[in-house]
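Trainee: need a structure here:
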Amino acid sequence: MNITRRSSITGLIGAALAAALALTGCSSTASPQKTATSEGPSRLPAAEGRTSYPLTLKSPFGETVLKKRPERIAAVVPNAIDTELLLALGVTPVLSSGLVDEGGYLDEHGADDLTTYEFVMGEKVPVEAVAASKPDLIVAVGWTDGLGGVKLADHYDRLATIAPVVTSPDTASQLLIPWQDSVRVLGEALDLADAAKAVVDDHEKHFAKVREKHPEFDGLTATWAINYGSANGLQYLSRPGSAPEAFLAELGFAKNPAAREFAREATVSDELLSKIDADVLLLGQSAAARDAEMRELTGRDLFRNLSAVSSGNFVQLPPKTDDGGDLLWAISSGGPIGNKWAAEHLVPLVADAL
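Mentor: A predicted model of the protein is given here:
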């Protein structure tokens, strides 16, 4: 498995059952330029003096002990949510999943200068790559069961032989570990509890302002659905307990009771198409869906008769924003940087529709 400086990563975002996304065909095409062993220590803000070491790191799979404040941090979660949280804290890891900034919004936070490992959907995380980065802490927060087709339980013991491993308390969550919980865990492990609190507080203040500015969202139901084309069809992504549902709630929308229909299965069959209706319908187009397939879906009578569509409370989103970002990735990953970026692009479109 190659270790490379982050390069252009091509791929598809496939239908999601475990983490509201699945990654297929992702690969790094650049020649290796920089190995993890050539990296210097991770860049960390100054210690706050609130965490006492040694620190026992508990997980559902066992315990490891962090003897002192770490300096070299490897972030190994397949979709790189842990890397986003580290960057939000001002921490630069020595290793990250190559899918960091697949959504196109983390470059300005340092994602374009990271050493990465290549991740392919369903393949094991390359433990040898993690070992080569010489970490003194391995971060696996935000790794839900089966994320990217792999389970942390299958990797934990081997990772723990390399360095202490920090996880979120409940990595068996079906869809979502709230990033707020994960960043607090990171804050304690890295002696950055105040910084973690500041990230959460800033996020809450930002979305409070969004809700204050857009009271018209308050109490309305909303659906986030994605057309994946012929391969995986229409998928209901704002399922109960999902990152998209949490994102819509931060904007002020109420939970859609119809979402219960998709709690176990996200695929929207013709028989269930009426169940995607809501006060506001957001329909995205994945990179796998052709424009003709979108026109076929939105031109059908079953779709046009949805109340959100017939009333004009319907927003159709392209695969990429004008600046090349991916709203689907940002909202499905559910991190603080991506959520704020997504809101900046999405809120004006929804406000115009209403």
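
Trainee: Could you use CA atoms for every contact and neighbour count after this?
Mentor: Noted.

Trainee: What residues sit buried inside stretch 298-307?
Mentor: Within stretch 298-307, the residues that qualify as buried by neighbour count (16 or more other CA atoms under 10 Å) are 303, 306, 307.

Trainee: If you count residues, where's the longest helix of this structure?
Mentor: Counting residues, the longest helix found in the chain (DSSP state H) is helix 193-213.

Trainee: ok so, going back, in helices, which of the buried residues of stretch 298-307 fall?
Mentor: Secondary structure defined by DSSP H assigns 303, 307 of the buried residues of stretch 298-307 to helices.

Trainee: Closest one to residue 290 out of the buried residues of stretch 298-307, please.
Mentor: Comparing those against residue 290 with CA to CA picks out residue 303 as the nearest, at 17.6 Å.

Trainee: Between the buried residues of stretch 298-307, which sits nearest residue 275?
Mentor: Among the buried residues of stretch 298-307, and counting by CA to CA, the member closest to residue 275 is residue 306, at 9.2 Å.

Trainee: Contact partners for that closest one?
Mentor: For residue 306, the contact set (CA atoms under 8 Å, 6 or more residues apart in numbering) comprises 274, 277.

Trainee: how far away is it from residue 5?
Mentor: Distance of residue 306 to residue 5, computed by CA to CA, to the nearest Å: 47 Å.

Trainee: I figured residue 244 was touching residue 332, is that so?
Mentor: Yes - using CA atoms under 8 Å, residue 244 is in contact with residue 332, at 5.8 Å.

Trainee: same for the longest helix of the chain, what does it pack against?
Mentor: helix 179-189, helix 243-251, helix 336-353 (3 or more CA pairs under 8 Å, 6 or more residues apart in numbering; DSSP states H and E).

Trainee: Mind listing residues that contact the second one?
Mentor: Translated: helix 243-251. 20, 175-176, 178, 207-208, 210-211, 217, 222, 224, 237-239, 254-255, 331-334, 339.

Trainee: here's the other one to compare against:
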Amino acid sequence: MNRLARPAARRRATARVLVAATACVALVAGCGGSEDKKSADKPAAGAAAGAESFPVSLTNAWGKTEVAEKPLKVATVSDGDTDIALALGLVPVITPDAEDGGPVPEYKQRAIDKLGGKKLKTYDDTDGTDFEAIAAEQPDIILGMNTWSMDTDYAKLAPIAPVVTYTDKKHADTLTWQERLKTAAKALGMSAEAEKVIAANEKATKDAAAAHPEFTGKKYTYAVVHPEQITFMSYADQDAGVFEQLGFTKTDKAKNYTAEKNAVSLENLDELEADVLLMTYPFGDNGLLSASELESNKLFQSLNVVKGKHYAVVPSDNNLASALAYPDALSSPWVVEKLTPILAKAVAGK
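Mentor: This is a model prediction of the structure:
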């Protein structure tokens, strides 16, 4: 199951929601305010390309989205939608403040720098979507491919501008990032650009796998320490994701777990045994236990994967754990870049 890219709860440092989210899901890998009205009325970087003809009509779960002409000013209602725009080379006229005023993730800052380096114009989404702030920017289109709140937001967003979102409410959880990107790109007249983004991300993963043939066939376990449990993330029917695209395979123990049955008790830590074990602690002090507490556990220490030093922690403070759980067009190649050396050290037992 592919999960939605970065919902509001996940965006907050005190509650980076990875619950039931796959961390091995399918991966490959502006400022338009009144003071900058002139530039806001021009196509954003990359907007000139795209072969689609307009008008474009898209069906969604709440009705139809009619895009009369090629959009020039794009607003977003989630961090994942902002990443879609940036991946396509567009600087949104307004976005939610996904970092709550904190530092922008490295992969996003790279894209912003490439598109001119201006700080994104944001609204405070602590209490949800700020409809007035979006309306004030007079967007031509609103991207909502990565939000769980569309059921309540759509009626308020649609009068502002055409809303691009999913065709079925259940797709909030099930669409891949590639599907979300393609739908948004169609409405933007940028399908060709979307295919290039997908191809580039796939190449990043294939290149990393080719550079590390030692990954092939190694069995892995990936687990997340949540506040209430240790969660076995790499369960059997999980979609093949970045780990497997890099050459790893799931352990035999994976068949014991599902998206709904995924808790590993401290008495059954041997369920984590694998050639390579990856853990992450995204909730910090609010997790069930800390890394040092787990690593001092006698049963954990007895695991062959731990004794052989084939165990590694996926960091959460740099957004890597979150980007694994909520992949998108912008973060995917960065995930491969950052994860590959961690995996290489774990395989080597360093």
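
Trainee: Can you pull the TM-score for these?
Mentor: In this superposition the chains share a TM-score of 0.79, using TM-score structural alignment, normalised by the length of the second structure; 317 aligned residues with a CA RMSD of 3.0 Å.

Trainee: which residues of the second structure does the next helix-or-strand element following the longest helix of the first structure align to?
Mentor: Past helix 193-213 of the first structure, further along toward the C-terminus, the next helix or strand under DSSP states H and E is strand 222-227. Aligning strand 222-227 of the first structure against the second structure (TM-score structural alignment) gives residues 220-225.

Trainee: Show me the contact partners of the matching stretch.
Mentor: If you take CA under 8 Å, 6+ apart as the criterion, stretch 220-225 of the second structure is touched by 18, 23, 230-234, 248-251, 254, 272-283, 287-289.

Trainee: What of stretch 10-20 of the first structure?
Mentor: With CA under 8 Å, 6+ apart, stretch 10-20 of the first structure has contacts from 21-28, 144-148, 174-176, 228, 232, 235, 237, 242-243, 265-266, 286-288, 329, 332-333.

Trainee: Now, the residues you listed that are in strands?
Mentor: Among the contacts of stretch 10-20 of the first structure, the members falling in strands are 22, 23, 24, 25, 26, 27, 28, 235 (criterion: DSSP state E).

Trainee: Most widely separated two among the residues you listed?
Mentor: Most distant of these, by CA to CA, are 28 and 235, 27.3 Å apart.

Trainee: More neighbours: which of the two?
Mentor: residue 235 (27 against 23; other CA atoms under 10 Å).

Trainee: gap between the nearest residue to the more buried one once chain neighbours are set aside and residue 100 of the first structure?
Mentor: Nearest residue to residue 235 of the first structure, sequence neighbours excluded (CA to CA, 6 or more residues apart in numbering): residue 267, at 4.6 Å. Note on residue 267 of the first structure: its distance to residue 100 of the first structure, by CA to CA, is 27 Å.

Trainee: neighbouring contacts of stretch 273-289 of the first structure?
Mentor: Taking CA under 8 Å, 6+ apart as the rule, stretch 273-289 of the first structure contacts 12-14, 220-231, 236, 256, 258-259, 261, 294, 302-303, 306-309, 313-319, 328.

Trainee: and if you look at stretch 28-46 of the first structure?
Mentor: 2-10, 71-73, 90-95, 98, 115, 118, 129, 132-134, 192.

Trainee: Tell me how far it lies from the chain's centre.
Mentor: Remark: stretch 28-46 of the first structure is offset 22 Å from the chain centroid, using CA atoms, centre = their mean, to the nearest Å.

Trainee: Which residues belonging to it are considered buried?
Mentor: For stretch 28-46 of the first structure, using 16+ other CA under 10 Å, the buried residues are 28, 35, 36, 37, 39, 41, 42, 44.

Trainee: neighbour-wise, which of residue 267 and residue 100 of the first structure wins?
Mentor: Remark: of residue 267 of the first structure and residue 100, residue 100 carries more neighbours, 25 against 21, as counted by other CA under 10 Å.

Trainee: Quick one: residues contacting the more buried one.
Mentor: Here residue 100 of the first structure is in contact with 79, 80, 81, 83, 84, 106, 111 (CA under 8 Å, 6+ apart).

Trainee: Which residue, other than its chain neighbours, is closest to the fifth one?
Mentor: With CA to CA, 6+ apart as the measure, residue 335 is the residue that lies nearest to residue 84 of the first structure, at 6.7 Å, once sequence neighbours are left out.

Trainee: Which residue in the second structure aligns with that neighbour?
Mentor: By TM-score structural alignment, residue 335 of the first structure lines up with residue 328.

Trainee: burial measure for its match, as a count.
Mentor: Residue 328 of the second structure has 30 nearby residues by other CA under 10 Å.

Trainee: now do residue 349 of the first structure
Mentor: Neighbours around residue 349 of the first structure, by other CA under 10 Å: 16.

Trainee: just to revisit the earlier point, buried subset of the contacts of stretch 10-20 of the first structure as a ChimeraX selection?
Mentor: To isolate the buried members of the contacts of stretch 10-20 of the first structure in ChimeraX, using 16+ other CA under 10 Å:
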select :21,22,23,24,26,27,28,144,145,146,147,148,174,175,176,228,232,235,237,242,243,266,286,287,288,329,332,333
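
Trainee: Looking for the alignment partner of residue 157 of the second structure in the first structure.
Mentor: That one, residue 157 of the second structure, aligns with residue 159 by TM-score structural alignment.

Trainee: and that match, which of the three is it?
Mentor: State at residue 159 of the first structure, reduced to three classes by DSSP: H, G, I helix; E, B strand; the rest coil: helix.

Trainee: which position in the first structure aligns with residue 88 of the second structure?
Mentor: Using TM-score structural alignment, residue 88 of the second structure lines up with residue 89 in the first structure.

Trainee: try residue 319 of the second structure
Mentor: Under TM-score structural alignment, residue 319 of the second structure pairs with residue 326 in the first structure.

Trainee: what separates its match from residue 333 of the first structure, distance-wise?
Mentor: Taking CA to CA, one finds residue 326 of the first structure at 11 Å from residue 333 of the first structure.

Trainee: same question, residue 232 of the first structure
Mentor: For residue 232 of the first structure relative to residue 333 of the first structure (CA to CA), the value is 19 Å.

Trainee: about what we covered before: from the contacts of residue 100 of the first structure, which is closest to residue 169 of the first structure?
Mentor: residue 81 (15.8 Å).

Trainee: That closest one contacts residue 333, doesn't it?
Mentor: Yes - with contact defined as CA under 8 Å, residue 81 of the first structure and residue 333 form a contacting pair (6.4 Å).
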